[in-house]
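In: coords please:
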Amino acid sequence: MQEPGGGPVDLASVEVIAPSFKRRFSGVVATVIALVPAQARHIGIRALGPRLPDTVPQISWGDFWRGAWHRPDGRRWRIWHARRDIEMLFGIMLRDVLRQPVRLLFTSAAQKRHGRFLRVLIARMDAVIATSPQAASYLDRASTIIMHGVDTQRFHPAPDRAAAWRATGLPGRHGIGVFGRVRHQKGQDLFVEAMVELLPRHPDWTAVVIGLSTPTEQPFLDGLKRRIAAAGLESRILILGEQPIKRMADWFRCLSVAVIPARFEGYGLVPLEAMASGTPVAAARSGAAPDLVKDGETGYLVPVDDGPALTAAIAKLMDMDESTRDAMAEAARRHVVEEFSIEREAARINAVYEEMWRARP
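Out: As a prediction, this is how the structure comes out:
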């Protein structure tokens, strides 16, 4: 197979297609960006979709359609690994309408029961992966549980966190931040309230809010700005908006604390990305956070939508002396490397592919 960004791809060498149809960056897109390069070190896999970085092995639509009716070399069928409803629907069309030699796999991260239409699509899959025990409990069929991992080479601690923070050009000696699309579900309002209470006691700290803001969520964003202005903290709570994908790892490792206050989360990679970067976390017990964060060792867990508890957990981290916080940071990094590396996740998913290839037609 050719390197990412190369010329035409012969689909005969592609054993797995990982569609990624969404144009905007999201947790699912982040999963494809991280996983496909790790998987490609062992199998023939390509992503198919728009606006993916050159680091991801990809195939164009033209190359896909030219070879889609032919089996991959040495395999009875090609695997279509979907992560969204539209990708499942497209895969069903390829297999059942166009009669292409494909088998369908779906990864479910939902922490709730799927709607009727989605349940129908999932029932048509040849195999299903659930990203957590909670996600598996909402499925009406058997699944393989494979927890998400992160690229611990990309997300790593800064050699000098203080220097990394200074490089941002932001004030103070320490940074604390929240990541994710700016909306009520993600709980940035809880973070802002905590900062309004805590920052006056910590003059060396600056808070950042990083994430996409859409017109639909403009009233929520405006509310955050009004609260910050009312507290007179416009220079210390900074709403930075969406950042380039390639810079996200830099933001994680320059912070001293990462906060994950989400009221609801399908899975949530932010705790892993932060801990892999050597950054302790204060996280609500939403999504997979209870399975990812070791409470009191790699950060703190608090009840969902509990502002006072979140503020208290953040205060513990901000009040720590640096040596204690650094020890927690080291424990966080070690925990992710040992339990949640992207290589471990890729190997387990590739094993599911092998089972699908061995299955009877």
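In: switch to C-alpha atoms for all contacts and neighbour counts from now on
Out: Fine.
In: How many residues are close by the residue nearest to residue 269 when sequence neighbours are not counted?
Out: Nearest non-adjacent residue to residue 269, counting by CA to CA, 6 or more residues apart in numbering: residue 27, 7.1 Å away. By other CA atoms under 10 Å, 14 other residues sit near residue 27.
In: so residue 300 is in which element?
Out: Per DSSP states H and E: residue 300 is located in strand 299-302.
In: Touching that strand from outside, list them.
Out: 280-285, 289-290, 293-295, 309-310, 313, 328, 332 (CA atoms under 8 Å, 6 or more residues apart in numbering).
In: swap the cut-off to 6 Å and go again
Out: Residues from elsewhere that reach strand 299-302, judged by CA atoms under 6 Å, 6 or more residues apart in numbering: 280, 281, 282, 283, 284, 285, 295.
In: next helix or strand past that strand?
Out: helix 307-319.
In: What residues sit buried inside whichever helix or strand comes after that following helix?
Out: Remark: after helix 307-319, the chain's next helix or strand is helix 322-339, criterion DSSP H and E. Neighbour counts using 16 or more other CA atoms under 10 Å place 325, 326, 328, 329, 330, 331, 332, 333, 334, 335, 336, 337 of helix 322-339 among the buried residues.
In: These into CSV, with extra columns for distance to residue 256?
Out: Converted to CSV, those look like this (distance: CA to CA, whole Å):
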residue, distance to residue 256
325, 8
326, 9
328, 11
329, 9
330, 12
331, 14
332, 12
333, 13
334, 17
335, 17
336, 17
337, 19
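In: ok, which pair from these is furthest apart?
Out: Spatially, the most separated pair among these is 325 and 337, at 18.6 Å (CA to CA).
In: to compare against the first, here's another:
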Amino acid sequence: MIDIRDVEIIAPNFKRRLSGVTSTIIQLIPVQRALGQKIAALGPGLPASLPHIRFRDLIHLWTPPAGRKHRVWHARRNVEMLPAIIMRDLLRMKLKIVFTSASQRKHTGWTKWLISKMDAVIATSGKTSAYLEVANTVILHGIDTARFSPPADKAAAKAAVGLDSTKKIAGCFGRVRHQKGTDLFVDTMIRLLPDRPDWIAIIAGRATAKHIDFENRLKTRVTATGLTDRILFVGEHTDINEWYRALDLFIAPQRWEGFGLTPLEAMASGVPVIATDVGAFPELLMNSGDGPEAMIARDSLEAMASAAALYMDDMPLRETLAEKGLSHVLEDFQIDMEAKRIAAVYRSV
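Out: Prediction:
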């Protein structure tokens, strides 16, 4: 726990289950603190290593921190906006409210009302911004480019995660479910691998209870084609950065995505990326400039198979895309850049 008198920014997390929002909080707070931002988390579902305050500490919000007129409450969900509005407007606590929106759909009247009461609003992408009816600042997510970085030795990186170092590897990472397009990746590999004996494919990620049958059907499909030793379901891993380093091609096959960090993580790892045109992906990827576009139509097996075949069969093209992707991430998508841009919004209120 941390003394609330030393806290200027509160990052509430009112959801126990791990989600993309929770992951954002977990990754950002240490970076924000390293940059001198006096921020602490509030709520369940977060690692004990993060600086926390307790709910009973909120009684001190009538008194601002030394040298400040207000504290900032940085909400990311409806359930986190409402109590802040009550504390600020009804209880007259010294609080300013910042809300980050990741939604890419029309908001309900209730959500619109909540957002209208914010002191500042951040949108995680241009697409998200387009659904907001209030002034907002677009701040794209960044990633830890120290954790996600290219390997010194690609063969050693493959061996380190137990994969055949003599093979080239295509990967698809994330939750295993229809929305994530895992079936499109599997069907693409079923189509392409028989003619490419030097390639294998891996699916890294977990299927929750609701999606186990979907995963099992995919495994059955792979077994029926005789490719069980070349299309591997490797499960969920905390050291996913090590698995990225083993890849020669990453495919993000999502049918829908709120934001999606996997293309950035792959590019930061020096891996060429093919992604569908969903979520923030069009804002994250950039055309290589001298090669085919790596952005493909969503929910199209033909587009995915065509793009994957092109890059699997052309090593110079993969190297060009990987090099440009890595430079792109280092220039625009490092997590400390995101933290600094958020700090500017805090200062504005």
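In: before we move on, back to that, in strands, which of the contacts of strand 299-302 of structure 1 fall?
Out: 281, 282, 283, 284 (DSSP state E).
In: from those, which single one is nearest residue 118 of structure 1?
Out: residue 284 (27.4 Å).
In: pretty sure the closest one is touching residue 261, no?
Out: Yes - using CA atoms under 6 Å, residue 284 of structure 1 makes contact with residue 261 at a distance of 5.1 Å.
In: Aligned counterpart of residue 221 of structure 1 in structure 2, please.
Out: Under the alignment (TM-score structural alignment), residue 221 of structure 1 maps onto residue 215 of structure 2.
In: what's the burial count for its match?
Out: Counted with other CA under 10 Å, residues neighbouring residue 215 of structure 2 total 19.
In: before we move on, which element is residue 217 of structure 2 in?
Out: Secondary structure from DSSP H and E places residue 217 of structure 2 in helix 212-224.
In: buried ones in that helix?
Out: 214, 215, 218, 219, 221, 222.
In: Excluding sequence neighbours, find me the nearest residue to the first one.
Out: Closest residue to residue 214 of structure 2 apart from its sequence neighbours, by CA to CA, 6+ apart: residue 177 at 6.6 Å.
In: part of a helix, is the one you found?
Out: No - for residue 177 of structure 2, which was evaluated using DSSP: H, G, I helix; E, B strand; the rest coil, the result is coil, with no helix membership.
In: quick one: contacts for the aligned partner of residue 202 of structure 1 in structure 2?
Out: By TM-score structural alignment, residue 202 of structure 1 lines up with residue 196 in structure 2. Residues near residue 196 of structure 2 by CA under 6 Å, 6+ apart: none.
In: Distance check, residue 196 of structure 2 against residue 313 of structure 2.
Out: 9 Å (CA to CA, to the nearest Å).
In: Please list the residues outside stretch 244-260 of structure 2 that contact it.
Out: For stretch 244-260 of structure 2, contacts defined as CA under 6 Å, 6+ apart pick out 150-151, 157-158, 168-172, 179-181, 266, 269, 271-276, 278-280, 298-299.
In: okay, and that stretch goes to which residues in structure 1?
Out: Counting by TM-score structural alignment, stretch 244-260 of structure 2 corresponds to 252-268 in structure 1.
In: What is the end-to-end distance of that stretch?
Out: Stretch 252-268 of structure 1 has an end-to-end distance of 15 Å (criterion: CA to CA).
In: Please report the distance of residue 187 of structure 1 from residue 180 of structure 1.
Out: Per CA to CA, residue 187 of structure 1 is found 9 Å from residue 180 of structure 1.
In: Equivalent analysis for residue 296 of structure 1, please.
Out: As judged by CA to CA, residue 296 of structure 1 and residue 180 of structure 1 stand 24 Å apart.
In: cool, and residue 114 of structure 1?
Out: Residue 114 of structure 1 is 23 Å from residue 180 of structure 1, where distance means CA to CA.
In: Over to residue 23 of structure 1?
Out: Taking CA to CA, one finds residue 23 of structure 1 at 16 Å from residue 180 of structure 1.
In: These two - which one has more neighbours?
Out: A side-by-side neighbour count of residue 23 of structure 1 and residue 180, using other CA under 10 Å, places residue 180 first with 22 against 11.
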